[in-house]
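K.L.:
using only what follows, build the 3D model:
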Amino acid sequence: MAIQQSSRSSLLLAAGLDAALVLVFVLIGRASHQEDILGTLITGLPFLGGLLVGWLVMRAWRSPQKIVWTGTGIWLFAVGVGMLLRTVSGQGTEFSFVVVATVVLGVFLLGWRGLAVLLRHRQARTRAVA
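P.N.:
Alright, predicted model coming up:
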């Protein structure tokens, strides 16, 4: 089944937002520890890998903006697989880091989806009134 142009744009926007927000999380963390920006890719790859696994397992292309199931699954895979990949690659997974990563990635990956839902509801109300 071919994806329509508007759906393809929405899909690319959702995937791009997810990836960008994972990188923002990594950049904030690295900056807060006064670490160089060159290691961003090394730090970010496990989480981007987890994000990709989440997109594939949750079949996120079907409804990328959905919070329940799609967004929640992507978030949990990004964190879980990301931490697993960090462990396998010899990077740290201190408890406090796991907590921070879980909370921040949850706010980021679920937050934009929540805003999208609010905007859609607002637009629908505006159209209903007009």
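K.L.:
please count neighbours and contacts with C-alpha atoms only from this point.
P.N.:
OK.
K.L.:
name the residues of stretch 58-73 that are buried.
P.N.:
Using 16 or more other C-alpha atoms under 10 Å as the test for burial, stretch 58-73 gives 58, 60, 61, 63, 64, 65, 66, 67, 70, 71, 72, 73.
K.L.:
I'd say the fourth one and residue 74 touch.
P.N.:
No: because the distance of 11.8 Å does not satisfy C-alpha atoms under 8 Å, residue 63 is recorded as not touching residue 74.
K.L.:
before we move on, the earlier item: could I get the buried residues of stretch 58-73 as a markdown table with secondary structure and distance to residue 87?
P.N.:
Below are those laid out as a markdown table (DSSP: H, G, I helix; E, B strand; the rest coil; distance: C-alpha to C-alpha, whole Å):
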| residue | secondary structure | distance to residue 87 |
| --- | --- | --- |
| 58 | coil | 23 |
| 60 | helix | 26 |
| 61 | helix | 29 |
| 63 | coil | 31 |
| 64 | coil | 28 |
| 65 | coil | 30 |
| 66 | coil | 30 |
| 67 | helix | 28 |
| 70 | helix | 25 |
| 71 | helix | 24 |
| 72 | helix | 23 |
| 73 | helix | 21 |
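K.L.:
compare with the first, here's sequence two:
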Amino acid sequence: MTRTRGWLAAVVDIVLIVAFALIGRSSHAEAASPIGLWTTAYPFLAGWAVGWLVVRGWARPMRLWPTGVVVWVATVAIGMLLRVLTGQGDVAGDPLPLSFVIVATISLAVFLLGWRAVVRLVAARSGRRGRGRV
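P.N.:
Presented below is the predicted three-dimensional model:
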């Protein structure tokens, strides 16, 4: 069951990171082409992959700490670093606008930590209901 949860958690994280990139491109009226979407998403996907490997996300995929937090921080930090190194997102000579860092950090926290929190809450509630029955 843990192996299935690990793969499922990975897929959910990846889909949410791609959704983050798609929302960002859309909000800036950028084309939703596969190449454009890949260009925007891959720095964050690379960061996610590093975090997933470092924390061994497949072992405890639903945990907020350390799995969710480490994956989130790595996704943001490495994603931002790769964006700067590849020249993405330069706004009037600013390679990393603070507003983007804030929005990306909060959005990715909601996405990568939020779904885990909801799953844990639902599991805890259903566990309590199950114990009340005989």
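K.L.:
TM between them?
P.N.:
TM-score of the superposed chains, computed with TM-score structural alignment, normalised by the length of structure 1, equals 0.93; 125 aligned residues with a C-alpha RMSD of 0.8 Å.
K.L.:
hmm, back to that, out of the buried residues of stretch 58-73 of structure 1, who's nearest residue 81 of structure 1?
P.N.:
Ranked by distance to residue 81 of structure 1 (C-alpha to C-alpha), these are led by residue 73 at 11.4 Å.
K.L.:
can you give me the distance of that closest one to residue 40 of structure 1?
P.N.:
Per C-alpha to C-alpha, to the nearest Å, residue 73 of structure 1 is found 24 Å from residue 40 of structure 1.
K.L.:
just residue 63 of structure 1 next, same as before
P.N.:
Counting by C-alpha to C-alpha, the gap from residue 63 of structure 1 to residue 40 of structure 1 is 29 Å.
K.L.:
what residue of structure 2 matches up with residue 42 of structure 1?
P.N.:
Under the alignment by TM-score structural alignment, residue 42 of structure 1 pairs with residue 39 in structure 2.
K.L.:
what's the answer for residue 106 of structure 1, then?
P.N.:
Under TM-score structural alignment, residue 106 of structure 1 pairs with residue 109 in structure 2.
K.L.:
please identify the helix or strand for that match.
P.N.:
helix 98-132 (DSSP states H and E).
K.L.:
got it, and residue 87 of structure 1?
P.N.:
With DSSP H and E as criterion, residue 87 of structure 1 is part of helix 72-88.
K.L.:
check which helices and strands that helix sits against.
P.N.:
Under the contact definition 3 or more C-alpha pairs under 8 Å, 6 or more residues apart in numbering; DSSP states H and E, helix 72-88 of structure 1 sits against helix 40-57, helix 95-129.
K.L.:
what's the angle from the first one to helix 95-129?
P.N.:
If I follow you right, that is helix 40-57 of structure 1. Inter-element angle recorded for helix 40-57 of structure 1 and helix 95-129: 50 degrees (by axes from the mean of the first three to the mean of the last three C-alpha atoms, to 10 degrees).
K.L.:
distance from helix 40-57 of structure 1 to structure 2 after superposition?
P.N.:
By mean C-alpha distance after the TM-score superposition for structure 1, the fitted helix 40-57 of structure 1 averages 0.4 Å away from its aligned residues in structure 2.
K.L.:
run the chain-centre distance for that helix.
P.N.:
9 Å (C-alpha atoms, centre = their mean, to the nearest Å).
K.L.:
same question, the longest one
P.N.:
Using C-alpha atoms, centre = their mean, the mean C-alpha position of helix 95-129 of structure 1 is found 11 Å from that of the whole chain.
K.L.:
mean shift between that helix and structure 2?
P.N.:
Averaged out, helix 95-129 of structure 1 is 0.6 Å away (mean C-alpha distance after the TM-score superposition for structure 1).
K.L.:
number of nearby residues for residue 125 of structure 2?
P.N.:
By other C-alpha atoms under 10 Å, 11 other residues sit near residue 125 of structure 2.
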